[in-house]
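Engineer: here is a sequence together with a model predicted from it:
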Amino acid sequence: MARARIYRPAKTAMQSGRAKTRKWLLEFEPASARKVEPLMGWTSSGDMDSQVTLRFDSKDEAIAYAERLGLDYEVFEPAAPRRSIKAYADNFKYGRQGLWTH
């Protein structure tokens, strides 16, 4: 039986915005190891499920889909983003705590 992972992707290091991180993904875990093709050195696999990525608008939709197909699944909750929102003027305020660098 196929095992699936349900998660919401994190933004990449090259992204400044939240694009492509709002939808939930359902991906199948690989059922077999990849093999190296001896002539060209490419990696291949006979597992076609590992190439499938399904996108859902909500976590509940992804779970309902997995349960409808009878899949084993594991849900990975996204971590809360750590952000401290500051204004540019905070760099120059009187009671500033950090060191001035220039």
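Structural biologist: Received, thanks. Keep in mind the model is a prediction, meaning the values are calculated, not measured.
Engineer: contacts and neighbour counts: CA atoms only from here.
Structural biologist: Will do.
Engineer: give me the element the closest residue to Tyr73 other than its chain neighbours is part of.
Structural biologist: With sequence-adjacent residues excluded and distances taken as Cα to Cα, 6 or more residues apart in numbering, Tyr73 is closest to Ala4, at 4.6 Å. Assigned by DSSP states H and E, Ala4 belongs to strand 3-7.
Engineer: against which helices or strands is that strand packed?
Structural biologist: strand 24-28, helix 59-69, strand 72-76 (3 or more Cα pairs under 8 Å, 6 or more residues apart in numbering; DSSP states H and E).
Engineer: structure two is appended below for comparative analysis:
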Amino acid sequence: MSDWRSDAIEQVRTLILAAEPATVEEAKWRKASNPDGVPTFSLDGLICTAETYKDKVKLTFAQGASLDDPTGLFNASLDAGTRRAIDLFEGDALDEAAFTALVHAAVARNRG
């Protein structure tokens, strides 16, 4: 895939690794319809996943429900018990400072 979705994934990857350089990225859940798998980012536990869909990129934070989100980045999976997600659509601008703060909060939560 080489379009706005791959650009969004690359932006997220860059932000996560800049915020927490020890983060490990892995591709998981490979299947015929998604041979590259889903990028997952972990540091002392899962931080988030970055799934691509036809119309969006979904950034799901494993423990998002327990993270402060003062700028309201989470806009999906809001009723989920544990996780929260950010759906990015073509043309959306990600608030990089707020996203970086969520990454730091997720790692702090993982470290308990």
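Structural biologist: That came through fine. Note that this is a predicted model, so its numbers are computed, not measured.
Engineer: just give the TM-score of the two.
Structural biologist: The TM-score (TM-score structural alignment, normalised by the length of structure 1) is 0.27; 47 aligned residues with a Cα RMSD of 4.3 Å.
Engineer: that older thread, would you mark the buried spots in the strand holding Ala4 of structure 1?
Structural biologist: Within strand 3-7 of structure 1, the residues that qualify as buried by neighbour count (16 or more other Cα atoms under 10 Å) are Arg3, Ala4, Arg5, Ile6, Tyr7.
Engineer: nearest to Glu74 of structure 1 among those residues?
Structural biologist: Compare each of the buried residues of strand 3-7 of structure 1 with Glu74 of structure 1 using Cα to Cα and the shortest gap goes to Arg5, at 5.1 Å.
Engineer: am I right that the closest one is in contact with Glu74?
Structural biologist: Yes. Taking contacts as Cα atoms under 8 Å, Arg5 of structure 1 lies within contact range of Glu74: 5.1 Å.
Engineer: for structure 2, what spans make up the helices?
Structural biologist: For structure 2, the helices defined by DSSP state H cover 4-19, 96-111.
Engineer: tell me what angle the first one forms with helix 96-111.
Structural biologist: For the pair helix 4-19 of structure 2 and helix 96-111, the angle between their directions (axes from the mean of the first three to the mean of the last three Cα atoms, to 10 degrees) equals 60 degrees.
Engineer: how about helix 4-19 of structure 2: buried residues?
Structural biologist: Within helix 4-19 of structure 2, the residues that qualify as buried by neighbour count (16+ other Cα under 10 Å) are Arg5, Ala8, Ile9, Val12, Arg13, Leu15, Ile16, Leu17, Ala19.
Engineer: contacts for stretch 60-73 of structure 1?
Structural biologist: Surrounding stretch 60-73 of structure 1, the residues in contact under the criterion Cα atoms under 8 Å, 6 or more residues apart in numbering are Met1, Ala2, Arg3, Ala4, Arg5, Ile6, Trp24, Leu25, Leu26, Arg55, Phe56.
Engineer: would a markdown table of the helices of structure 2 with distance to Ser42 of structure 2 be doable?
Structural biologist: What follows is the helices of structure 2, written out as a markdown table (distance: least, Cα to Cα, whole Å):
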| stretch | distance to Ser42 of structure 2 |
| --- | --- |
| helix 4-19 | 10 |
| helix 96-111 | 8 |
